[in-house]
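1. what follows is a predicted protein model with its sequence.
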Amino acid sequence: MAALSTRGLISRLHHHVISPNPVPFHLLTGRFFSSDALLDGSQIVHQQPTRIITATPSIMTPNSKRTGIIAVKCGMTALWDKWGARLPITILWADDNIVTQVKTVEKEGIFALQIGCGHKRPKHLTKPEMGHFRAQGVDLKRKLKEFPVTEEYALLPVGTSLGVRHFVAGQYVDVSGTSRGKGFQGGMKRWGFKGMPASHGASLSHRSIGSTGQRDAPGKVPGAEGNFVFIKDSVYKNPDVSTLPFPTHFAGEDEGETNIEPLVADLGEVDPFLVAD
């Protein structure tokens, strides 16, 4: 249906103002709406009920997905196991992780938690970033990362603190980050590949990478020292969900900073470096 002329629209608007029986909006504009969207000439607005999010300890299921945390890569060191083998390890610092935003299907279309790490001065933030932190009522954070989670019991209120006890000793985790830039280089220099044979049958391809993708080693933590990395539960080596705190670890009243003891995973009876793949 064609829209009404300007003169006719003004006349109907004047009639709408002085008439005791208002003309429906869809008649004024010449547009029609479905019957379930209009009732007595007024548009029905369906509002979703406000979701109440609480930090409630629960039992994790195989289909549950927890949030991850953000850490700073501090450097490398080494330990020795009971068999005398040297174990290189990477030190990560989980610098004051908190939930800075909760995303739900009703508002953003997904279930996710935005985690903030570290601290930043106001002069180093943009105005949109400052507005975001003020709207959420949280401290200014240096790094933000969004982690998808499942709806049931995995959502945490804004301001919830997350620490290293979000994970358990011996658990497999996936660590991602931005690797150190190598520029425009070949596979041997950029990724550390061995290369092709340097003698017979490898003309003009000595520094080619060859076949890849059979092994998951070396499993080095990405990024340079001082960079942020993102840690979450492993996807392909699923941990025992019965041992994981869900949705996260909540510190008890008797658990202070001075009472925290290091957690060490059980090494078992067999040296893992001597076991064949």
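-> Structure received. Residues are numbered from 1 along each chain as shown.
2. only C-alpha atoms for contact and neighbour calcs from this point on.
-> Noted.
3. OK, contacts around I231?
-> For I231, the contact set (C-alpha atoms under 8 Å, 6 or more residues apart in numbering) comprises 68-71, 173-176.
4. looks like K232 contacts D174 (just checking).
-> Yes: using C-alpha atoms under 8 Å, K232 is in contact with D174, at 5.5 Å.
5. when the two are compared, which one has more neighbours?
-> Higher neighbour count among K232 and D174: K232, with 19 against 15, using other C-alpha atoms under 10 Å.
6. which SS state does the more buried one fall under?
-> Classification of K232 by DSSP: H, G, I helix; E, B strand; the rest coil places it in strand.
7. host element of the nearest residue to I115 once chain neighbours are set aside?
-> Among residues not flanking I115 along the chain, V99 sits closest, at 4.7 Å (C-alpha to C-alpha, 6 or more residues apart in numbering). In the assignment (DSSP states H and E), V99 maps to strand 97-103.
8. ok, now M76?
-> Following DSSP H and E, the helix or strand that holds M76 is strand 69-80.
9. next, the buried residues of that strand.
-> Buried residues in strand 69-80, counted by 16 or more other C-alpha atoms under 10 Å: 69-73.
10. which element follows it toward the C-terminus?
-> strand 86-93.
11. okay, now the one to match up with it:
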Amino acid sequence: MIFINKGIKLFFYKKKLILLNIIKYINLNKFYLNFYIYSLLIKNISKGKGFQGVIKRWGFSTKDKSHGCSLSYRTMGSTGQCQDPGRVFKGKKMPGRMGGKHFSIYSKIFLRQNNYFYIRKILPGIKNDFLKVKVL
């Protein structure tokens, strides 16, 4: 089944904020709309952000902007130890490409109106993007 991500809608219910993601069924075959759909497996690609540093990519904290540190306060600092291991360990959090990865999400349907489905989870990716959905 093919859906389109239509974005996020905010609701207030009993003084609580509820975020619902809206997806629209666009396939020409209306066969699935005759049945009650309980849960979905949604596959999508997250929004790519290009090459990013460690502060944005991994949430590292910055260094002090004073005491002689003028240009390098957004760097990651030390990457490894001295001569004893003599290398950088695998899996070290470093700068690199961020986003653009495949995600699969299971979600239950919160509300349904005709071709529109409201789900409780926030989907990765951009607005008006195609989603691959499998009915469970």
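-> Received it, and whenever you're ready, just let me know what you need. The model shown is predicted, which means the values in this text are computed figures rather than measured ones.
12. after superposition, what's the TM-score here?
-> For this chain pair, the superposition-based TM-score is 0.47 by TM-score structural alignment, normalised by the length of the second structure; 87 aligned residues with a C-alpha RMSD of 3.5 Å.
13. before we move on, the earlier item: any idea which of the buried residues of strand 69-80 of the first structure is closest to L113 of the first structure?
-> I69 (10.3 Å; C-alpha to C-alpha).
14. apart from its neighbours in sequence, what residue is nearest the closest one?
-> I231 (5.4 Å).
15. and G96 of the second structure, by the same measure?
-> Nearest one to G96 of the second structure, counting by C-alpha to C-alpha, 6+ apart, is F51 at 5.1 Å.
16. and the helix or strand that neighbour falls within, what does it pack onto?
-> Take DSSP H and E as the rule and F51 of the second structure turns out to sit in strand 50-52. Judged by 3 or more C-alpha pairs under 8 Å, 6 or more residues apart in numbering; DSSP states H and E, the packing partners of strand 50-52 of the second structure are strand 96-98.
17. quick one on the thing from earlier: okay if I get the contacts of I231 of the first structure as a markdown table plus distance to L92 of the first structure?
-> Listed next are these as a markdown table, based on distance: C-alpha to C-alpha, whole Å:
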| residue | distance to L92 of the first structure |
| --- | --- |
| G68 | 14 |
| I69 | 11 |
| I70 | 9 |
| A71 | 6 |
| V173 | 13 |
| D174 | 13 |
| V175 | 11 |
| S176 | 12 |
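18. closest to S161 of the first structure among those residues?
-> The closest of the contacts of I231 of the first structure to S161 of the first structure turns out to be I69 (C-alpha to C-alpha; 10.2 Å).
19. looking at it, that closest one is touching N97, isn't it?
-> Yes: if you go by C-alpha under 8 Å, I69 of the first structure and N97 touch, sitting 6.7 Å apart.
20. could you measure from W80 of the first structure over to I89 of the first structure?
-> 10 Å (C-alpha to C-alpha, to the nearest Å).
21. my bad, should have said R134 of the first structure
-> Counting by C-alpha to C-alpha, the gap from R134 of the first structure to I89 of the first structure is 38 Å.
22. now do F25 of the first structure
-> In terms of C-alpha to C-alpha, F25 of the first structure sits 68 Å off from I89 of the first structure.
23. show me which of these two is the more surrounded one.
-> F25 (17 against 13).
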